[in-house]
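[1] 3D model of this:
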Amino acid sequence: MARFLDRASETMIARYAIRKVLKLGVDEDSINIRDWHRITRFVKEKGNSIVKLKKGMYYCGFCGKGPFTRRGIYLHLLRVHLDEVLDAILE
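    Here you go, the predicted model:
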C-alpha cells in the first residue's frame, strides 16, 4: 500500500485525522490539500468506527479498550494504533 513520504509526515497526518475525529483543535495550515482530501473522506466514512462513544466515555474501535477521556483515546490511538489509522486513511 502506498505510504506518505516519511514517518514524520505519517505521524502528522494521523494526528490531524484523529484530532478531527475527536473534534479537538487542529491547525488547518499544517496539511497540504491532497492529504486534506484523504483525511476528510476518512473522517466522514470511518471516523465513527475508530472511536466508540458509550455513556460519555470513549472506547477504541480497533481493540475495544477503554474507557478513555478524549485526550486519553487520542494518545492511545497515536501510540498503539498509528499504523492502523494510516492504513484506514489510505484505503
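[2] drop to CA atoms for contacts and neighbour counts, all remaining ones
    Noted.
[3] which stretch of helix or strand covers Gly25?
    Gly25 belongs to no helix or strand when elements are defined using DSSP states H and E.
[4] can you tell me which residues contact it?
    Contacts for Gly25 (Cα atoms under 8 Å, 6 or more residues apart in numbering) come out as Arg19.
[5] before we move on, what about His81?
    So His81 contacts Phe62 (Cα under 8 Å, 6+ apart).
[6] separation between it and Arg71?
    Distance, His81 to Arg71, by Cα to Cα, to the nearest Å: 15 Å.
[7] other SSEs contacting the host helix or strand of His76?
    Using DSSP H and E, His76 sits in helix 70-80. Applying 3 or more Cα pairs under 8 Å, 6 or more residues apart in numbering; DSSP states H and E, we find helix 70-80 packed against helix 7-21, strand 57-60.
[8] now show me the structure for the sequence below, then we'll compare the two:
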Amino acid sequence: MGFSILSDRLLKFIVKRAVGLPADDIDLQKIVGSSKYTLMRKAVGSVASIIVTEKNGHLRCGLCGKGPFTRRGLYLHLIRIHGDEILSMVEEKYEELVKNYSEITWY
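    Model (predicted):
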C-alpha cells in the first residue's frame, strides 16, 4: 500500500472527524497502525478542532473563513482545497508530540 493511499485515507478520516461525520477510532488505528495510534489520535484531535469553526450555528472553514457550509459541503471543501495543508498540520503536530514524548521518556 503506497503512501499516497494512506495519506488520502488519513485526510478523509481527519476531515470526517472535524465536520462531525461518523469516524471511528478503530479506522484511525487501521490507517496509522497500533504503534502510532495513541499520539496520532491526539494530533488528529488537535487539528480537527482548528480546521472547522461554527458561527451562528453555521459551519465555516477554519483555515480560510469561507462558508456557511453543510457538513458534506465543508467536507468536500476541506479535502479539495486544503488537503495538503491539513496533512502537513497533522504531520507537524505528530512530530511535536513525538519529540515531547521522547523528552519525558526515561531509558
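[9] would a markdown table of the helices and strands packed on helix 70-80 of the first structure with mean neighbour count be doable?
    Listed next are these as a markdown table, based on neighbours: other Cα atoms under 10 Å:
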| stretch | mean neighbour count |
| --- | --- |
| helix 7-21 | 18 |
| strand 57-60 | 19 |
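[10] these into a markdown table, with extra columns for distance to Leu75 of the first structure?
    Below are those laid out as a markdown table (distance: least, Cα to Cα, whole Å):
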| stretch | distance to Leu75 of the first structure |
| --- | --- |
| helix 7-21 | 9 |
| strand 57-60 | 11 |
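[11] center of the first structure - which residue?
    Geometric centre of the first structure, nearest residue: Ile18, 2.6 Å, by Cα atoms, centre = their mean.
[12] find the nearest non-adjacent residue to the aligned residue in the second structure for that residue, please.
    Aligned by TM-score structural alignment, Ile18 of the first structure pairs with Val15 of the second structure. Among residues not flanking Val15 of the second structure along the chain, Tyr75 sits closest, at 6.1 Å (Cα to Cα, 6 or more residues apart in numbering).
[13] that neighbour is in contact with Arg17, isn't it?
    No: with contact defined as Cα atoms under 8 Å, Tyr75 of the second structure does not count as touching Arg17 (9.7 Å).
[14] on that earlier part again, separation between the residue nearest to Val15 of the second structure and Ser35 of the second structure?
    Counting by Cα to Cα, the gap from Tyr75 of the second structure to Ser35 of the second structure is 28 Å.
[15] who's more crowded, the two?
    The residue with more neighbours, out of Tyr75 of the second structure and Ser35, is Tyr75; 22 against 9, by other Cα atoms under 10 Å.
[16] need the contact partners of stretch 50-59 of the first structure.
    60-62, 65-70, 73.
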